[in-house]
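J.: let's see this in three dimensions:
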Amino acid sequence: MAEAGAESLAEMLDERQHLLEIALWMFGSNLAADHVVQETYRRWYSLDDAARAGIAVPRAWLTRTAGSICLAMLTDPDHVPTTPGRPPDPVTHRAVGQAAPGPELLARHDRVARRFAGACAAGDTAELRGVLAPDAIVVSDGGGKVRAAVRPIHGADAVARFVAALLIGQPGTEVTLGSVNGRTGLVLRRAGRAVAVVSVSVAGSEVTAVWIVLNPDKLRRWH
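T.: Predicted coordinates for the structure are as follows:
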């Protein structure tokens, strides 16, 4: 992980837990979530040194890759594992799996998430665009019960438009901060009932990915 432009090892290791949490949101299965993370890191380590060195923000790359794997599994249930696969590489699994987010990473995530939430609450699309990384993505999960984007949306402009249409300016919607999988996220409520839970992935001072859960079945505990 010593490539030029790569983030610190601690940040790379910390991202694994976040990827696990995202996959658990999508599938509710530890087995499926572990498969997503193993496949994400398998693709990372299958890159040659030159390819990895050319990735300016590994965290963003990992997040996008995990998102595409999740979406492929959601659209093709046959790809969702139901029996344990081969165990991950013991060195990689042990080193990555035991990492815990440090206070500095959590504090930075909190600052960026609050800026994102503030833009949503204020309906400030310019500020929203400003907090997004140029290659940001948004993935939404409606569970087939609520209209959501079928595929990830790429690019800060497109993400800002989608988030603004979905989260900003909806009558009677209250945007609040909440702890989402142990990190600062957003909870949107109407008439006291949760209608969306939003988590963001952060690199530096920018949001690299927005994960929106709209599936009513997954929102019950947030009411």
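J.: all contacts plus neighbour counts: C-alpha atoms, from now on.
T.: Fine.
J.: which stretches of the chain form helices?
T.: 9-27, 30-46, 49-53, 58-75, 90-97, 103-122, 125-131, 156-167, 216-219 (DSSP state H).
J.: confirm for me that Leu19 is in contact with Val37.
T.: Yes: using CA atoms under 8 Å, Leu19 is in contact with Val37, at 6.4 Å.
J.: shared neighbours of those two, anything?
T.: Ala66 (CA atoms under 8 Å, 6 or more residues apart in numbering).
J.: out of these two, which sits in the busier spot?
T.: Of the pair Leu19 and Val37, Val37 is the one with more neighbours under other CA atoms under 10 Å, namely 27 against 21.
J.: wait, what's in contact with the more buried one?
T.: When contacts are counted by CA under 8 Å, 6+ apart, Val37 touches 16, 19-20, 23, 66.
J.: can I get the residues you listed in JSON lines with distance to Val198?
T.: Converted to JSON lines, the contacts of Val37 look like this (distance: CA to CA, whole Å):
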{"residue": "Arg16", "distance to Val198": "19"}
{"residue": "Leu19", "distance to Val198": "15"}
{"residue": "Leu20", "distance to Val198": "16"}
{"residue": "Ala23", "distance to Val198": "14"}
{"residue": "Ala66", "distance to Val198": "17"}
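J.: and this one, please, so the two structures can be compared:
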Amino acid sequence: MTDHTTPRHDESDAGLDALISERRRLIGLAYRLLGSLAEAEDAVQETYTRWYAMSRRQQDAIASPGAWLTTVATRVCLDLLGSARVRRERYVGEWIPEPLPGRTDWIGGRPGTTVTGSTDPADRVTLDESVTMAFLVVLESMTPAQRVALVLHDVFGYPFAEIVDMTGRTPAACRELASSARRRARAALPPETPAAHQARLVREFKQAWEARNITALVGLLAPGATLTADGGGMVPAVLHPIAGGEGIAHYLTDLAVRAAGSLRLLERPVNGRPGLVIEHAGVTVAVYAFDVADDRITQIWVMRNPDKLRPWTADSHR
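T.: Below is the predicted model of the structure:
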């Protein structure tokens, strides 16, 4: 008996592989929009659920499944961003984005494309800087529409004509949203610091902290430096940012004294930048991300919320 379904089966396998290959890019998009890997994974799962809820005829009628998945994922993220603002109003303490271990090239942008529609090639956000903690924090200050327009255009290279379908705005409105978001980001972010230079400062910071050397810590911190911690109400963490290099130095030294040598400080990449991982009895209990300007540490973000440390419980950061 002749099996007439084999060609169709092969075609289905190829289509399935193409759909699955989109997942990493979609998670990268959703992570930048939501600032949470867990929420990004949920958004992408919901996107695929909607795809497979359609009939085969409906799926075949879609000319570009990748574009369809991107559009739906973006809309899911927009819905989540709306509800997230309400949830974060009830959040205990400060909310900061979820840090990622190691390299971040696995959540890269749209392959094989370049940003279009920009009169100045410098008016774009690079893939590397789009996942730094500093940039993700700036995204949190933007409206959901600004965030979507900036990330889709500047990071993932989508022309404004395509972003229209994802946001329901006109191309001109999308262009203005991206432009205003870009201005806000450029005003808030310091000039890029070479990774080797930041790594040296982080290493010296680690050594000074381990030695409980307040003078050395103050020298490494900018006078107007800020430390922000996120415990989510689940573990002890400062509820409000600590401002000033001296205040931060004293706070960290007090932590070291109370820990009495029970903590292990490890130099590890955090969102692609030099950072620190704090372990207790072999378990990650905190992740420190840094921002540097003018040879000083200007910002420290401390993640203590166990739910947001989930990616660090595996050995991927070693």
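J.: sorry, back to before: can I get the helices of the first structure in a markdown table with distance to Arg147 of the first structure?
T.: Formatted as a markdown table, the helices of the first structure follow (distance: least, CA to CA, whole Å):
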| stretch | distance to Arg147 of the first structure |
| --- | --- |
| helix 9-27 | 16 |
| helix 30-46 | 24 |
| helix 49-53 | 36 |
| helix 58-75 | 15 |
| helix 90-97 | 34 |
| helix 103-122 | 20 |
| helix 125-131 | 22 |
| helix 156-167 | 10 |
| helix 216-219 | 11 |
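J.: residue in the second structure matching Glu206 of the first structure?
T.: If you follow Glu206 of the first structure across to the second structure using TM-score structural alignment, you land on Arg296.
J.: so how far is Pro223 of the second structure from its match?
T.: Per CA to CA, to the nearest Å, Arg296 of the second structure is found 9 Å from Pro223 of the second structure.
J.: swap in Arg32 of the second structure?
T.: From Arg32 of the second structure across to Pro223 of the second structure, the span is 30 Å (CA to CA).
J.: neighbour count winner among these two?
T.: Per other CA under 10 Å, whichever of Arg32 of the second structure and Pro223 has more neighbours is Arg32, with 25 against 17.
J.: hmm, Val137 and that one touching each other?
T.: No: with contact defined as CA under 8 Å, Arg32 of the second structure does not count as touching Val137 (10.2 Å).
J.: about what we covered before: which one of the helices of the first structure lies closest to Lys145 of the first structure?
T.: Ranking the helices of the first structure by proximity to Lys145 of the first structure (CA to CA) places helix 216-219 first, at 7.4 Å.
J.: for the closest one, name the packing helices and strands.
T.: strand 193-203 (3 or more CA pairs under 8 Å, 6 or more residues apart in numbering; DSSP states H and E).
J.: tell me roughly how far the strand it packs on lies from the second structure on average.
T.: Strand 193-203 of the first structure: mean distance to aligned residues in the second structure after superposition is 0.6 Å, counting by mean CA distance after the TM-score superposition for the first structure.
J.: and that strand, what does it pack onto?
T.: Counting contacts by 3+ CA pairs under 8 Å, 6+ apart, strand 193-203 of the first structure packs against helix 58-75, helix 103-122, strand 173-180, strand 183-190, strand 206-213, helix 216-219.
J.: need these in CSV (columns: mean neighbour count and distance to Val163 of the first structure).
T.: Formatted as CSV, those follow (neighbours: other CA atoms under 10 Å; distance: least, CA to CA, whole Å):
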stretch, mean neighbour count, distance to Val163 of the first structure
helix 58-75, 20, 17
helix 103-122, 18, 8
strand 173-180, 17, 13
strand 183-190, 21, 12
strand 206-213, 24, 9
helix 216-219, 16, 18
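J.: how about those in JSON lines, adding distance to Arg161 of the first structure?
T.: Listed next are those as JSON lines, based on distance: least, CA to CA, whole Å:
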{"stretch": "helix 58-75", "distance to Arg161 of the first structure": "19"}
{"stretch": "helix 103-122", "distance to Arg161 of the first structure": "12"}
{"stretch": "strand 173-180", "distance to Arg161 of the first structure": "17"}
{"stretch": "strand 183-190", "distance to Arg161 of the first structure": "18"}
{"stretch": "strand 206-213", "distance to Arg161 of the first structure": "13"}
{"stretch": "helix 216-219", "distance to Arg161 of the first structure": "23"}
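J.: so who does whatever residue of the first structure lines up with Ala222 of the second structure touch?
T.: Matched across to the first structure, Ala222 of the second structure falls on Ala133, judged by TM-score structural alignment. Neighbouring residues of Ala133 of the first structure by CA under 8 Å, 6+ apart: 155-156, 206-208.
J.: let's see that with 10 Å instead.
T.: By CA atoms under 10 Å, 6 or more residues apart in numbering, Ala133 of the first structure lies in contact with 60, 155-157, 159, 202-209.
J.: same thing with Asp307 of the second structure?
T.: If you count contacts by CA under 10 Å, 6+ apart, Asp307 of the second structure has them with 38, 98, 231-232, 234.
J.: which of the helices and strands packed on strand 193-203 of the first structure sits closest to Leu167 of the first structure?
T.: Of those, the one closest to Leu167 of the first structure (CA to CA) turns out to be helix 103-122, at 6.7 Å.
J.: report the mean deviation for the closest one after fitting onto the second structure.
T.: Mean deviation for helix 103-122 of the first structure: 2.1 Å (mean CA distance after the TM-score superposition for the first structure).
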